[in-house]
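Undergrad: can't give you the sequence, but here's the structure:
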């Protein structure tokens, strides 16, 4: 596939994700952590405009000077911007105007890609991967915002909850393991530089935790016993009165949950989703196990199937040895978030095709659970 074909495919996918939305849905924002679909469509377009067209196409004319303020996300070097919690307040520009903005930028990008050099091509690939990240966010943000609507809206069927198999323990020997991205192709800067890590012998589960297993934790008083919890997690659960995974609700004595395909009965044999790091760590403690480190996860990832859930690890999001933040605005992409966040590995049912690899480092604050997050257990082997 050529760079131009890849660009067109990615850009079209974002619009396809919105095909079942009505106009009012495009500005929906239920909390500061999520963004409206209209903003996602515009911000990903802004990215190509600001980082490629303005810098590499001398004939390009910015469509609207205030779009930089409206659709910048967190790039401080690009000036002031709309507060994150106010993105849903923007009724203007309209959905049609945002679509016209995308078409305007797309035409300019296509012309540039046809005559681009290697530097531009690498930035286009970065922009496509950036948009794929936002495609997953668009899906999960929509799910969160739609959850508040009692109509139990059906938007798409991702087959979110698939049956899981009986888990077994995979033994991983101690030794030096290669960590980080190697070879050709795209990766984000936080996957570099590749380096070696020494790991003690450990075991890791072949399968992710099921809803049934997690229900056992709930029914045994897991949310009421502080012995299983980090102190911060315990305070979080008590303050917000958390007693079940996100989207779970008991109706007529039966557990249900909201999905993007409407409200469903919880299939207890399916893979658990939408839990925080706090909950994942508490469950692992209850089971007499632990969460794997991100290095254990990567070193063993060829021995199990992954990609259905973002899997919490017990690793803080920190730079690899020798990591350097890139100069300029693109240096704000990953490096400045390396504090107070935990690493997740894998991918999810909402991840765009071609956007996952074993070295990918996702990261979120421990309290967040609106992504398709799950649990894979680990334990230290006897020496």
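TA: Cool, the structure landed. For clarity, every value in this text was computed on a predicted model and none was experimentally measured.

Undergrad: hey, let's count contacts and neighbours off CA atoms from now on
TA: Will do.

Undergrad: Might one say that residue 368 is in contact with residue 273?
TA: No - using Cα atoms under 8 Å, residue 368 is not in contact with residue 273; the gap is 11.9 Å.

Undergrad: one more structure, for comparison:
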């Protein structure tokens, strides 16, 4: 197992609505904090400063912003005598929390050569020391415990973003460098694609019971599911290659209007990172042979929707997906597996969790009765509920314990640099 996996984090089922012992919370928190710099092991400062596009951020910024979160929301409010490491970091490493103060422009993060990587690591050590002192005082109150739990899961989100952003950055280098040498997965044939009938009628979705969840996963509520079926596995590279060969990118009848305009403007002819001949793809391990049986990856919602139309199917709604996934084991190819790319499924695997985030046909909107929490942390999810689409399931770089059937990820429909793929669904008579 790679060194980056030495600080694996237990499942969040151990952390929930009930307050956990301080020892448990501290152990999970600092294991998560340790994993982030572990993922940067082997990177040079030159790797960690550039920004490849406005949607991505430098690795150095991820290291600093996740630290800023704990300083801003845990240390400053709960430690009366806390002294900031550098007062200027409050604006420099704020992301989108408008109510928390000024923010440095996101598209210019790659221009920030100072502080150096070494200073950012000292910043992390400073904040971690104060967090240890804070937790060493005894059981945290409910408000502090909730902030620390949210910060832990926020950092896990940024661990995934760090790797996807690093992949995008390295893909621009003509030398095709690798983040790390990746192990070679076992060659498998893709299981036969078949459709599994989903539940019909009134069905409850949304988080329930114990365990951490983000506010956008609640409240649990009832939806009405029409007769439908969901594919038993993800769409493979071979299946998507057939779409490419059949002129899928040249047929406007398959595409949403905005998708067609985007594909023409950007010159899309295949998934992001595929070679021109479709024989290989750029990965965190450099340029590697494309496995026909592995799930297709790095496609936008527009591409996923077009493929589904071509295949005589559609994307599942997020309610259909959750109803299907809730009956599947919460296991799969995620960060701790060490592949760092999608791999072909075993014959009996549904691939609901891991490999690729799955586009759904559902817009990212609030559930009935949703209320954002008060204060700056209310900006975490709620204000983005417009213009984006929901993805479900986690990916091959999602940290351990960070997936569940109710988890709602969301991106704009044109974005495809994340580990994004698709599963098919169909209406049933």
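TA: Alright, I've got the coordinates. None of these values were measured; they are calculated from a predicted model.

Undergrad: More neighbours: which of residue 368 and residue 273 of structure 1?
TA: Each of residue 368 of structure 1 and residue 273 has its neighbours counted (other Cα atoms under 10 Å); residue 273 has more, 27 against 15.

Undergrad: Assess the claim that the more buried one and residue 374 are in contact.
TA: Yes - checked against Cα under 8 Å, the pair residue 273 of structure 1 and residue 374 is within contact range at 5.0 Å.

Undergrad: and for these two, which residues touch both?
TA: residue 309 (Cα atoms under 8 Å, 6 or more residues apart in numbering).

Undergrad: so the lengthiest strand in structure 2 matches what in structure 1?
TA: The longest strand of structure 2 (DSSP state E) is strand 357-363. Aligning strand 357-363 of structure 2 against structure 1 (TM-score structural alignment) gives residues 310-316.

Undergrad: with structure 2 superposed, average distance for that stretch?
TA: Compared with structure 2 after fitting, stretch 310-316 of structure 1 has a mean deviation of 0.2 Å; criterion: mean Cα distance after the TM-score superposition for structure 1.

Undergrad: Mind telling me what element the residue sitting furthest away from the middle of structure 2 is part of?
TA: Most distant residue from the mean C-alpha position of structure 2: residue 81, 35.6 Å away (Cα atoms, centre = their mean). Assigned by DSSP states H and E, residue 81 of structure 2 falls within no helix or strand.

Undergrad: What does it correspond to in structure 1?
TA: So residue 81 of structure 2 corresponds to residue 59, using TM-score structural alignment.

Undergrad: again, but for residue 127 of structure 2
TA: Checking TM-score structural alignment: residue 127 of structure 2 goes with residue 105.

Undergrad: my guess is that match is in a strand, correct?
TA: No - counting by DSSP: H, G, I helix; E, B strand; the rest coil, residue 105 of structure 1 is located in no strand; its state is helix.

Undergrad: Isn't it up against residue 45?
TA: Yes - taking contacts as Cα under 8 Å, residue 105 of structure 1 lies within contact range of residue 45: 6.8 Å.

Undergrad: okay, these two: which has more neighbours?
TA: The neighbour comparison of residue 105 of structure 1 against residue 45 (other Cα under 10 Å) goes to residue 45, with 23 against 19.

Undergrad: Which residue, other than its chain neighbours, is closest to the more buried one?
TA: For residue 45 of structure 1, ignoring the flanking residues on the chain, the nearest one in space by Cα to Cα, 6 or more residues apart in numbering is residue 102 at 5.8 Å.

Undergrad: Where does the one you found sit: helix, strand or coil?
TA: helix.

Undergrad: Would you confirm that it contacts residue 43?
TA: No - applying Cα under 8 Å as the test, residue 102 of structure 1 and residue 43 come out as separate, 9.8 Å apart.

Undergrad: where along structure 1 do the helices fall?
TA: 3-16, 37-48, 54-56, 67-71, 95-113, 118-147, 211-219, 231-240, 277-286, 294-300 (DSSP state H).

Undergrad: so what's residue 382 of structure 1 up against?
TA: residue 201 are the contacts of residue 382 of structure 1 under Cα under 8 Å, 6+ apart.
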